[in-house]
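[1] no sequence on this one, just coordinates:
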């Protein structure tokens, strides 16, 4: 039985991904600050900013999975909104701790298991990493970090046989999208957690060699288009488009 560990799995996107992989017959480890209520999954509490907790949780899960972890989905994430100048130091620190330190510690702790399984590291990035988003600047910047970590580790770990990818949706129907960012008001919240979960499944199971070579995966047609555009458009054009959507 193949296995996946998912953080931030008590609700939202993490829970949807857990339910998808459970339905496909995988052994699922679902973790959050509060233990997820997910029948059929291995569940527990994990503070992703705690390196020792990562080591303990993955070792305990590996005892249940025969020593291997095929996929780590670094899904846990938090957000603060509003102008950066008005943000509290505590709020900024909290977002960076979870969205940057948390995904880094998770990747580090999972490396030996993924190497053994020739597995996949999946980061939860965002369309907010195509161009910096005003009003959610710290959150947006942390998602650039996720993209950068994906690109670096895809090279660093290729000799270990580990595939490293990330998912970049527009706002999805979760509590994270319940904010006043201009992009939420202008584009709406149209993506469901189920759509994201399906995209994670597809990304972990690429249909061909070309798709297997991808790193950054969109979900809806619009965010796939924006992701592609972001890779080719000059800075001025990306800034103009972002200003129209989120400025």
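    Arrived safely, thanks for sending. All figures in this text were calculated on a predicted structure; none of them were measured in a lab.
[2] make it CA atoms for all contacts and neighbour counts henceforth
    Will do.
[3] now the strands for the chain?
    3-7, 27-32, 42-45, 71-74, 120-124, 163-167, 216-217 (DSSP state E).
[4] Could you list every helix and strand that the longest one packs against?
    In terms of contacts (3 or more CA pairs under 8 Å, 6 or more residues apart in numbering; DSSP states H and E), strand 27-32 is packed against strand 3-7, helix 12-23, strand 42-45.
[5] The structure to be compared is supplied as follows:
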């Protein structure tokens, strides 16, 4: 029986992924800091396992993984690191503590969960980690500086672990979507120029479908949407100065 543990599961991409995998017969575990929304989703899915968790707390992450995996013979087929924070605005106008919290959740939280999951992943055939990356981890995005920095780091960690954990048979990959219509994006009070120019073309269910594809056919980086796939692969071939020029024009006020 396949099982998946999802962080940031109470809404948006995490919730859409939980619904998709549960509907296709997987055993689903839900983690989020928002207890009430998490409990509602767990009830909707028939009382699936769930726990309130701040992924930035390493001890709590270890306990949550131990609890969930104990129900599945100590195995974990798939960890989906979906929890994340975003704050759009001018870098200097955002409090340093808020920048730090973005890094704590988007990077250190992901690191905490992945480190704690290793013992269960390594004894599970076909084990995978799927990290929630971003197009912002390919190009540094103005007005999203700390978010972009966190996603660059997620990309680097993903690339390193995909190589390092090959000896254990664990696949590690990330998803790279552009902007997605989620509560996280809708809650922003500042509209970054790049967001206004590119628009929001994806919904949470589109990313959930990409998680499903990644679970079936793992790859290191999975750009999401035809438009960004073209931008991503063009960016791999183009000189760095050209990529910077494109981003500068997209980000003009």
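    Received it, and whenever you're ready, just let me know what you need. Only a predicted model underlies this, so the values are computations on that prediction, with no experimental measurement involved.
[6] Report the TM-score for the pair.
    Superposed pair, TM-score by TM-score structural alignment, normalised by the length of structure 1: 0.94. Supporting alignment: 241 aligned residues with a CA RMSD of 1.1 Å.
[7] hang on, the earlier thing: switch the strands of structure 1 over to CSV; also include distance to residue 176 of structure 1.
    Converted to CSV, the strands of structure 1 look like this (distance: least, CA to CA, whole Å):
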stretch, distance to residue 176 of structure 1
strand 3-7, 15
strand 27-32, 15
strand 42-45, 20
strand 71-74, 16
strand 120-124, 13
strand 163-167, 16
strand 216-217, 20
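[8] Can you add mean neighbour count and distance to residue 97 of structure 1 and give the ones you listed back as a markdown table?
    Output for the strands of structure 1, formatted as a markdown table (neighbours: other CA atoms under 10 Å; distance: least, CA to CA, whole Å):
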| stretch | mean neighbour count | distance to residue 97 of structure 1 |
| --- | --- | --- |
| strand 3-7 | 25 | 14 |
| strand 27-32 | 26 | 15 |
| strand 42-45 | 19 | 17 |
| strand 71-74 | 26 | 13 |
| strand 120-124 | 25 | 15 |
| strand 163-167 | 26 | 19 |
| strand 216-217 | 23 | 23 |
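[9] show me what contacts residue 127 of structure 2?
    Residues in contact with residue 127 of structure 2 (CA atoms under 8 Å, 6 or more residues apart in numbering) are 76, 77, 78, 121, 169, 170, 171.
[10] I'd like to know how far it sits from residue 173 of structure 2.
    The gap separating residue 127 of structure 2 from residue 173 of structure 2 is 12 Å, by CA to CA, to the nearest Å.
[11] What residues of the longest helix that structure 2 contains count as buried?
    Longest helix in structure 2, counting residues (DSSP state H): helix 145-164. Buried residues in helix 145-164 of structure 2, defined by neighbour count with 16 or more other CA atoms under 10 Å: 145-155, 157-159, 161-162.
[12] Would you map the helices across structure 2?
    Counting by DSSP H, the helices of structure 2 are 12-23, 35-44, 58-70, 96-103, 110-121, 145-164, 183-186, 193-198, 204-216, 226-237, 240-250.
[13] Next, format those helices as JSON lines and append distance to residue 133 of structure 2.
    Below are the helices of structure 2 laid out as JSON lines (distance: least, CA to CA, whole Å):
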{"stretch": "helix 12-23", "distance to residue 133 of structure 2": "12"}
{"stretch": "helix 35-44", "distance to residue 133 of structure 2": "22"}
{"stretch": "helix 58-70", "distance to residue 133 of structure 2": "20"}
{"stretch": "helix 96-103", "distance to residue 133 of structure 2": "13"}
{"stretch": "helix 110-121", "distance to residue 133 of structure 2": "11"}
{"stretch": "helix 145-164", "distance to residue 133 of structure 2": "6"}
{"stretch": "helix 183-186", "distance to residue 133 of structure 2": "15"}
{"stretch": "helix 193-198", "distance to residue 133 of structure 2": "17"}
{"stretch": "helix 204-216", "distance to residue 133 of structure 2": "11"}
{"stretch": "helix 226-237", "distance to residue 133 of structure 2": "13"}
{"stretch": "helix 240-250", "distance to residue 133 of structure 2": "18"}
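[14] and the residue mapped onto residue 114 of structure 1 from structure 2, what does it touch?
    Structural correspondence for residue 114 of structure 1 with respect to structure 2 (TM-score structural alignment): residue 121. Contact partners of residue 121 of structure 2, counting by CA under 8 Å, 6+ apart, are 75, 76, 77, 78, 127, 128, 170.
[15] Residue in structure 1 paired with the fourth one?
    Spelled out, that is residue 78 of structure 2. Alignment note: residue 78 of structure 2 maps to residue 71 in structure 1; criterion TM-score structural alignment.
[16] My read is that that match contacts residue 5, right?
    Yes: contact criterion CA atoms under 8 Å: residue 71 of structure 1 and residue 5 qualify, at 6.4 Å.
[17] From residue 157 of structure 1, how far out is the counterpart of residue 178 of structure 2 in structure 1?
    Residue 178 of structure 2 maps onto residue 170 in structure 1, with residues paired by TM-score structural alignment. Using CA to CA, residue 170 of structure 1 is found at 28 Å from residue 157 of structure 1.
[18] For these two, indicate the residue with more neighbours.
    residue 170 (26 against 15; other CA atoms under 10 Å).
[19] any idea what sits nearest the more buried one, other than its immediate chain neighbours?
    residue 127 (5.1 Å; CA to CA, 6 or more residues apart in numbering).
[20] Let me see the contact set for that neighbour.
    168, 169, 170, 171, 218, 223, 226, 227.
[21] Let's see that with 7 Å instead.
    Going by CA atoms under 7 Å, 6 or more residues apart in numbering, residue 127 of structure 1 touches 168, 169, 170, 223.
[22] Still touching in structure 2? Go through those.
    Compared against structure 2 with both residues aligned by TM-score structural alignment, their matches' CA atoms under 7 Å, the contacts of residue 127 of structure 1 retain 168, 169, 170.
[23] what residue lies at the spatial centre of structure 1?
    Most central in structure 1 under CA atoms, centre = their mean is residue 124, positioned 1.1 Å from the mean C-alpha point.
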